[in-house]
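Participant: Quick one: sequence plus predicted model below, questions after.
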Amino acid sequence: MTTSTETQEIVIVTGASTGMGAATAREMARRGFHVLAGVRRDSDGEVLLAAGIEPVILDITNQDHIAALAARIDDDPQGRVLRALVNNAGLPCAGPVEVVPLDEWRRLFEVNVFGHVALTQALLPALVRGKGRIVNISSLNGKVSMAGYGAYAGSKFAMEAVSDALRNELAPSGVQVVVVEPGGVQTQMAGTGLASLSRLSARMTPEQNARYGALTQALPSHVAAFTKAGVTSETAARTIAKAATVRKPRTRYTIGAMATFLIRASRFLPDRVLDRMTTSDLRKHYPDRVRPATAARHA
């Protein structure tokens, strides 16, 4: 892949309003690409304009937005090719499987899975013409799930499977598919998920609270600690940019030491050993008064 400022090949980054998406858009622009950055509001795009990035209003669950972006690529005034699509947009979610309402499950999969599939389908003709690349942003939770993260992990596991199928289906057409699996990244996304967790906890029945009260109290602290220990958005963006531009990419890249360790461990450790590892990490964040009982219940 080239990064020539003469060709100014196009790269699309979804979910570019803040965090990893915005950092990736800036990194790709710095490397000489013309970046179309998907944002939800005009105000989000104003900051990106200063970095030489072209913001586009893009809700990946909105078919009109997707069609408009596909038309923008097909009718590019300079006839530039689409070199890479970075599927980064996503929603967080935390809470026990039993407690997360089905409407939230559907909304999560609508954004984290179906929206990416819809956008990829629409842009595949242009990607095939340009021998481009698809970079799907998954997660550590796309390989390792744990208590309290089932819905989010489920959506990321799904994208891992979709990516594997796409990689094989598109290889004969010259389109490469790469998965990036971040662990903790210092972004605002975690705070968004915790706000919904607070509402979820307030709606639990007494029976559910007896089962999951300690877990839901532990999750905010667990997420905060995981995020604080994570890499910066700029560090993550450099890995994503590498996945999008290196001539012979790996099929998967991890971001952060924790993601690398747990994903590797998941390949070799028995399920129950991995369960004990992830439960032990969560247990450190349980309220002190319930920690012994919780420990016994999860042993």
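Facilitator: Perfect, thanks for sending it. Everything quoted here is computed from the prediction, not taken from an experiment.
Participant: Could you use CA atoms for every contact and neighbour count after this?
Facilitator: Noted.
Participant: Give me the buried stretch members for the helix ranked longest in the chain, please.
Facilitator: The longest helix of the chain (DSSP state H) is helix 206-228. Neighbour counts over helix 206-228 (16 or more other CA atoms under 10 Å) mark 209, 212-224, 226-227 as buried.
Participant: what does stretch 235-245 give?
Facilitator: Those would be Thr235, Ala236, Ala237, Arg238, Thr239, Ile240, Ala241, Ala243, Ala244, Thr245, for stretch 235-245 by 16+ other CA under 10 Å.
Participant: Got another one to weigh against that:
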Amino acid sequence: MTLSTESALVAITGASTGIGAATAREMAARGFHVLAGVRRQSDAEAIRGPNVEPLELDITNPEHIRALATRVREDSLGRPIRAVVNNAAVQANVPIEAFSIERWRDMFEVNLFGHVAVTQALLPLLIESGGRVINISSVGGKIAMATYGPYAATKFALEAVSDSLRREVARHGVQVVVIEPGAVRTEMLGRAVAGAKDSLSAMTAEQRRRYGALVHAVNAQAEASTKSGLPAEAAAAVIVKAVTVRKPRTRYTVGREAALLSMTRLLPDRLLDCMFAAALRPHLRKGFQFSSASTADR
């Protein structure tokens, strides 16, 4: 059973492309009035349409978040907010040693602290309306594979925040749902692959010797999974379900891969290490080995 969408707001962060844009369009098609957070004016014009109202929204900018809360509050009597979809994210596949502490902080600002700030700003209104918080995590919020450490760390943290928030606000009528996509064909994954290649050139020679083969293999694996991944619309359909069903689950996976990887957490760590290493071997370039003798520029 689903809830009525008549005269209801949904706020979506990171709605310029990919899952966010697909969700905005699907929500609008269902009759919601969507406040679609975008970073650039060109993105605003691309997403604008019936029931889709683009808003400039950098979730690391307190003024933008206050403006979003003000916009929602203006409509709170005639058009209450049904949900906030915390979707904005950045990704980089870089070994922990080679990922500068400044980039670590930047990633947490977007993938965690920005979502907390948006949620804090809208939570009083969500409590008034009995709305929902939908946090877009990842299979990386359950499993941290090699070079995914920084991204996975932010998603593990988002999962923890979601669990705690769910237990805090349930008595106030607000439901908190986590969405865990696997491989989805989005621009973000493509940017992560490109960023990893750039990061190789920024590494020291010693770091390239240590991690060059690994980074190339992970990039090749990510590119292959992108080609075979689900369309963004598949993730959007799951998000819409989480917003509209009367009794949503606390977590939804998107795609068979995500469901299977989530189940691997029950296996011993050493076995998982071997499984993930074996999965990377077909993607190694000729001449590379996972050893200290490997270099990135052979």
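Facilitator: Great, that's in hand. In this text, all values refer to a predicted model and were calculated from it rather than measured experimentally.
Participant: Please state their TM-score.
Facilitator: Once superposed, the chains reach a TM-score of 0.94 (TM-score structural alignment, normalised by the length of the second structure), with 292 aligned residues with a CA RMSD of 1.6 Å.
Participant: how much does the helix or strand hosting Gly45 of the first structure stray from the second structure?
Facilitator: Using DSSP states H and E, Gly45 of the first structure falls within helix 42-49. Helix 42-49 of the first structure, aligned to the second structure and superposed, deviates on average by 1.7 Å (mean CA distance after the TM-score superposition for the first structure).
Participant: Could you look up the next helix or strand downstream of that helix?
Facilitator: strand 54-57.
Participant: Check which helices and strands that following strand sits against.
Facilitator: Here strand 54-57 of the first structure touches strand 34-39, helix 42-49, going by 3 or more CA pairs under 8 Å, 6 or more residues apart in numbering; DSSP states H and E.
Participant: Make JSON lines from those and add distance to Val185 of the first structure and mean neighbour count to it.
Facilitator: Formatted as JSON lines, these follow (distance: least, CA to CA, whole Å; neighbours: other CA atoms under 10 Å):
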{"stretch": "strand 34-39", "distance to Val185 of the first structure": "20", "mean neighbour count": "26"}
{"stretch": "helix 42-49", "distance to Val185 of the first structure": "20", "mean neighbour count": "16"}
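Participant: Nearest to Ala70 of the first structure, out of the ones you listed?
Facilitator: Nearest to Ala70 of the first structure, of all those, is strand 34-39, at 11.4 Å by CA to CA.
Participant: Taking helix 42-49 as reference, get the angle to the closest one.
Facilitator: 150 degrees (axes from the mean of the first three to the mean of the last three CA atoms, to 10 degrees).
Participant: which residues touch strand 34-39 of the first structure?
Facilitator: 8-17, 22, 25, 28-29, 45, 53-59 (CA atoms under 8 Å, 6 or more residues apart in numbering).
Participant: Distance from the chain centre to it, please.
Facilitator: Strand 34-39 of the first structure sits 17 Å away from the centroid of its parent chain (CA atoms, centre = their mean, to the nearest Å).
Participant: same deal with stretch 243-254 of the second structure?
Facilitator: 16 Å.
Participant: got it, and stretch 258-265 of the second structure?
Facilitator: Worked out by CA atoms, centre = their mean, stretch 258-265 of the second structure lies 17 Å from the chain centre.
Participant: those strands in the second structure, which residues are they?
Facilitator: For the second structure, the strands defined by DSSP state E cover 9-12, 33-38, 52-56, 81-86, 132-136, 175-181, 184-185, 230-231, 251-254.
Participant: buried set for stretch 113-127 of the second structure?
Facilitator: For stretch 113-127 of the second structure, burial by neighbour count (16+ other CA under 10 Å) applies to 113-119, 121-123, 125-127.
Participant: ok, now which ones touch Phe33 of the first structure?
Facilitator: Phe33 of the first structure is in contact with Thr3, Ser4, Thr5, Gln8, Glu9, Ile10, Val11, counting by CA under 8 Å, 6+ apart.
Participant: same thing but at 7 Å, please
Facilitator: Thr3, Thr5, Gln8, Glu9, Ile10, Val11 (CA atoms under 7 Å, 6 or more residues apart in numbering).
Participant: Aligned against the second structure, show me the partner of it.
Facilitator: Aligned counterpart of Phe33 of the first structure in the second structure: Phe32 (TM-score structural alignment).
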